[in-house]
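Engineer: got a sequence here, can you model it:
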Amino acid sequence: MFRIILLLFFSFTYIKNFTQIQKDTTFTINSEYKKNIKKYPFIKVPNIINSGSVKQTSNITYKKIKDRTLKLDAYINITKKTKPALIIIHGGGWKSGNKEMQKSMALEISNLGYQVFTIEYRLSDEAKYPAGINDLESALKFIIKNASKFEVNPSKIAILGCSSGAQMATLVGEKHPKKIKAIINIDGILAFHHPESQEGKYAELWLGGSYSQNPKIWNDASPLYHISKNSPPILFINSQFDRFHAGRDDMIAKLNTFGIYSEIKKIENSPHTFWLFEPWFQPTIKYTTDFLNQTLNKNN
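Structural biologist: Purely as a prediction, here's the structure:
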């Protein structure tokens, strides 16, 4: 009997742990390609080639939580001179996606002279808000601590996010303006509870309940309510779908009162996930690097 009880205990523990580490894999480049190819039969997944100046190191541990490790990928432009850095946050409704989805973007931007990092963070099935934000803050701290190793100029760090990752990136940038000097928001909302917002179950899963249940958390997670005189300049790159930039115009109005620079670029006739595919990938890269060159003074 004791052996049976012991066996059941270990079996339950195994199943429990196995369940905990399962990740939602519904949001991938392949799933988005299949979703959009009928409407946009000309789309292609970018094939970015390393120019020879980029050293890629995958799965660098930046944080440990008990037996859980969180990792980042580094794309380092190999030169003696330190360079500005860009942190990239993947999307996926706070529930799915992974850092590898941003490989093409990271490699291309690193080819163009930046030290780039793509970040793994805890998704909503694993941990609720603000866990994912705390992870990104830890990654930022790790990069700054290892700035010399990564040949990063710690006074010139920008952050970019796509979709839900854009909301997260913008929030981190607004909360840490002394460390983040520029923000690129690619089709991400700025306010969860807003007339333009259509966030529902995915927001509730991440924020731990509905707005009526957790209004303070919904507002705290909204970058719109964290703007200050110290806010970094921000670039918005948006699709044709207004709901993916809920609160953007209100945010720009607030930034204008402090004289903080903002810019909007619109990708017409595209799917929401335009940044993953050509013919929109390269324009997205150009808008991003032009903005970074301007705000971070790359050559100084």
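Engineer: contacts, neighbours, all on C-alpha from now
Structural biologist: Noted.
Engineer: look up how far residue 261 lies from the closest residue to residue 222 other than its chain neighbours.
Structural biologist: Once flanking residues are discounted, residue 222 sits nearest to residue 191: 4.5 Å by C-alpha to C-alpha, 6 or more residues apart in numbering. Note on residue 191: its distance to residue 261, by C-alpha to C-alpha, to the nearest Å, is 19 Å.
Engineer: for the two, indicate the residue with more neighbours.
Structural biologist: The residue with more neighbours, out of residue 191 and residue 261, is residue 191; 25 against 15, by other C-alpha atoms under 10 Å.
Engineer: OK, contacts around the residue nearest the centre of the chain?
Structural biologist: Closest residue to the average C-alpha location of the chain: residue 89 at 1.8 Å, with C-alpha atoms, centre = their mean. Residues in contact with residue 89 (C-alpha atoms under 8 Å, 6 or more residues apart in numbering) are 99, 102, 118-119, 159-162, 165-166, 168-169.
Engineer: second input sequence below; structure requested for side-by-side comparison:
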Amino acid sequence: MNIAYGLGMLDLIESEPTVPEHIDAFRDITYKTIDGLELQLDIFRKKGLKEPAPTLIFVHGGAWKKGKRQDYLPYLIDYAEKGYVTATLSYRLSGVAKFPAAAQDVNCGIKWIKQHAAEYVIDPDRLALIGGSAGGHLSLLLGYGGEEPLFNQDCIQGVDSAVKVIVDFYGPVDLTTTYAISTEQVQSFMGTSYEQDSEMYRLASPSTFISPDDPPTLIFQGTIDSLVPVSQSDSLQRWLQQAGVPNEYHRLKGWPHTMDMAQEVNEYCQYYIDRFLQQYL
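Structural biologist: Sure thing, here's the model as predicted:
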């Protein structure tokens, strides 16, 4: 499949679709200002939405050092069309601030959305976190460990960041593995080596926070992913099973990282996301 990607043999989704006229787009909303930096989010919903709707918060990937919130525009529009409110947020990248900055920002974004739910016809009790790669990692980390004091600084107090569902596309789960601690992306994200601060690597790992009361989790992972080993998602499912957390795992044979850019994989994933959200959100 990597060869097919390279040769342009696969139909890919439109990465920058036009927002339809019947979808309201609220862009560049500042949800947090820190060290002079304004962090922003975008919200999409069908025009005329009257009843508070379940809301999907998308967290972009990019190895924690690149990427932008607009990367998820195809999903944001598709799921707004399906009647959800959708949101996507920016967070501090590793070139700006090291862990736990990104986790703190995502947590603040969730809290902001809950606090401003009424303004955007959002049901604050029906939120899902969805992310791919580094965004999958942050979705899992905050979905499982959002109450960790380290992640609850510099933002709204008195509002929790609990969500009902997590959808994880090939997100790293355990940053303490030999492979993880040796990669440049993880070291850059952490700003220190595992030998210097193993406790911070433990706190940066979603696996640390898995417990029986965690949100139902849907996992997608390609078996030939060269960035995030399939063993990470294999382990995640095993740990969720052991904890008794409802989960569903789609282990896609012969697909690489960012596999959902391919039209057929995207349609497959959306089918199972729809089904999972109907069941748990």
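Engineer: so what number do they get for TM-score?
Structural biologist: Scored against TM-score structural alignment, normalised by the length of the second structure, the superposed chains reach a TM-score of 0.86; 263 aligned residues with a C-alpha RMSD of 2.3 Å.
Engineer: which helix or which strand is home to the alignment partner in the first structure of residue 127 of the second structure?
Structural biologist: Mapped onto the first structure by TM-score structural alignment, residue 127 of the second structure lines up with residue 157. Counting by DSSP states H and E, the element that carries residue 157 of the first structure is strand 152-162.
Engineer: which residue lines up with residue 254 of the second structure in the first structure?
Structural biologist: Correspondence of residue 254 of the second structure to the first structure, assessed by TM-score structural alignment: residue 269.
Engineer: which residues touch that match?
Structural biologist: Residue 269 of the first structure is in contact with 239-240, counting by C-alpha under 8 Å, 6+ apart.
Engineer: do the one 10 residues further on as well
Structural biologist: If a contact means C-alpha under 8 Å, 6+ apart, then residue 279 of the first structure has 43-44 as its contacts.
Engineer: same deal with residue 161 of the second structure?
Structural biologist: Contacts for residue 161 of the second structure (C-alpha under 8 Å, 6+ apart) come out as 107-108, 110-111, 114, 142, 146-147.
Engineer: mark which of those are buried, thanks.
Structural biologist: Among those, the ones that count as buried by 16 or more other C-alpha atoms under 10 Å are 107-108, 110-111, 114, 142, 146.
Engineer: can I get those residues in CSV with distance to residue 204 of the second structure and secondary structure?
Structural biologist: Output for these, formatted as CSV (distance: C-alpha to C-alpha, whole Å; DSSP: H, G, I helix; E, B strand; the rest coil):
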residue, distance to residue 204 of the second structure, secondary structure
107, 14, helix
108, 17, helix
110, 18, helix
111, 20, helix
114, 24, helix
142, 10, helix
146, 12, coil
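Engineer: and which of those is nearest residue 188 of the second structure?
Structural biologist: Closest approach to residue 188 of the second structure among these (C-alpha to C-alpha): residue 142, at 19.9 Å.
Engineer: quick one: what's aligned to that closest one in the first structure?
Structural biologist: Using TM-score structural alignment, residue 142 of the second structure lines up with residue 172 in the first structure.
Engineer: quick check: that match touching residue 133?
Structural biologist: Yes. At 7.0 Å, residue 172 of the first structure counts as touching residue 133 under the criterion of C-alpha atoms under 8 Å.
Engineer: am I right that the match of residue 254 of the second structure is in a strand?
Structural biologist: No. Counting by DSSP: H, G, I helix; E, B strand; the rest coil, residue 269 of the first structure falls outside a strand, being coil.
Engineer: tell me the spacing between it and residue 275 of the first structure.
Structural biologist: Look at residue 269 of the first structure and residue 275 of the first structure: by C-alpha to C-alpha, they are 13 Å apart.
Engineer: now for the closest residue to residue 162 of the first structure other than its chain neighbours: which residues touch it?
Structural biologist: Nearest non-adjacent residue to residue 162 of the first structure, counting by C-alpha to C-alpha, 6+ apart: residue 186, 4.7 Å away. Taking C-alpha under 8 Å, 6+ apart, we find residue 186 of the first structure in contact with 160-163, 166, 236-238.
Engineer: which residue in the second structure lines up with residue 186 of the first structure?
Structural biologist: The equivalent of residue 186 of the first structure in the second structure is residue 169 (alignment by TM-score structural alignment).
Engineer: and the gap between its match and residue 52 of the second structure?
Structural biologist: 27 Å.
Engineer: which parts of the stretch 101-250 of the second structure are helices?
Structural biologist: For the stretch 101-250 of the second structure, the helices defined by DSSP state H, counting those that start in this stretch cover 101-115, 134-145, 178-182, 184-190, 198-203, 230-243.
Engineer: need the winner for burial among those.
Structural biologist: Per-stretch averages of neighbours, counted by mean count of other C-alpha atoms under 10 Å, single out helix 134-145 among the helices of the stretch 101-250 of the second structure, with a mean of 28.
Engineer: now it on the first structure. Mean distance?
Structural biologist: Per the superposition on the first structure, helix 134-145 of the second structure and its aligned residues are separated by 0.6 Å on average (mean C-alpha distance after the TM-score superposition for the first structure).
Engineer: what are the contacting residues of that helix?
Structural biologist: Contact with helix 134-145 of the second structure is made by 58-64, 102-103, 106-107, 129-131, 161-163, 165-173, 204-207, 209-211, 214-215, as judged by C-alpha under 8 Å, 6+ apart.
Engineer: got a PyMOL select line for the buried ones in those?
Structural biologist: One line in PyMOL is enough to select the buried members of these, burial here meaning 16+ other C-alpha under 10 Å:
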select buried, resi 58+59+60+61+63+64+102+103+106+107+129+130+131+161+162+163+165+166+167+168+169+170+171+172+173+204+205+206+207+209+210+211+214+215
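Engineer: identify the farthest-apart pair in the contacts of residue 186 of the first structure.
Structural biologist: Pairwise distances across those (C-alpha to C-alpha) peak at 13.1 Å, for the pair 160 and 238.
Engineer: thank you, goodbye.
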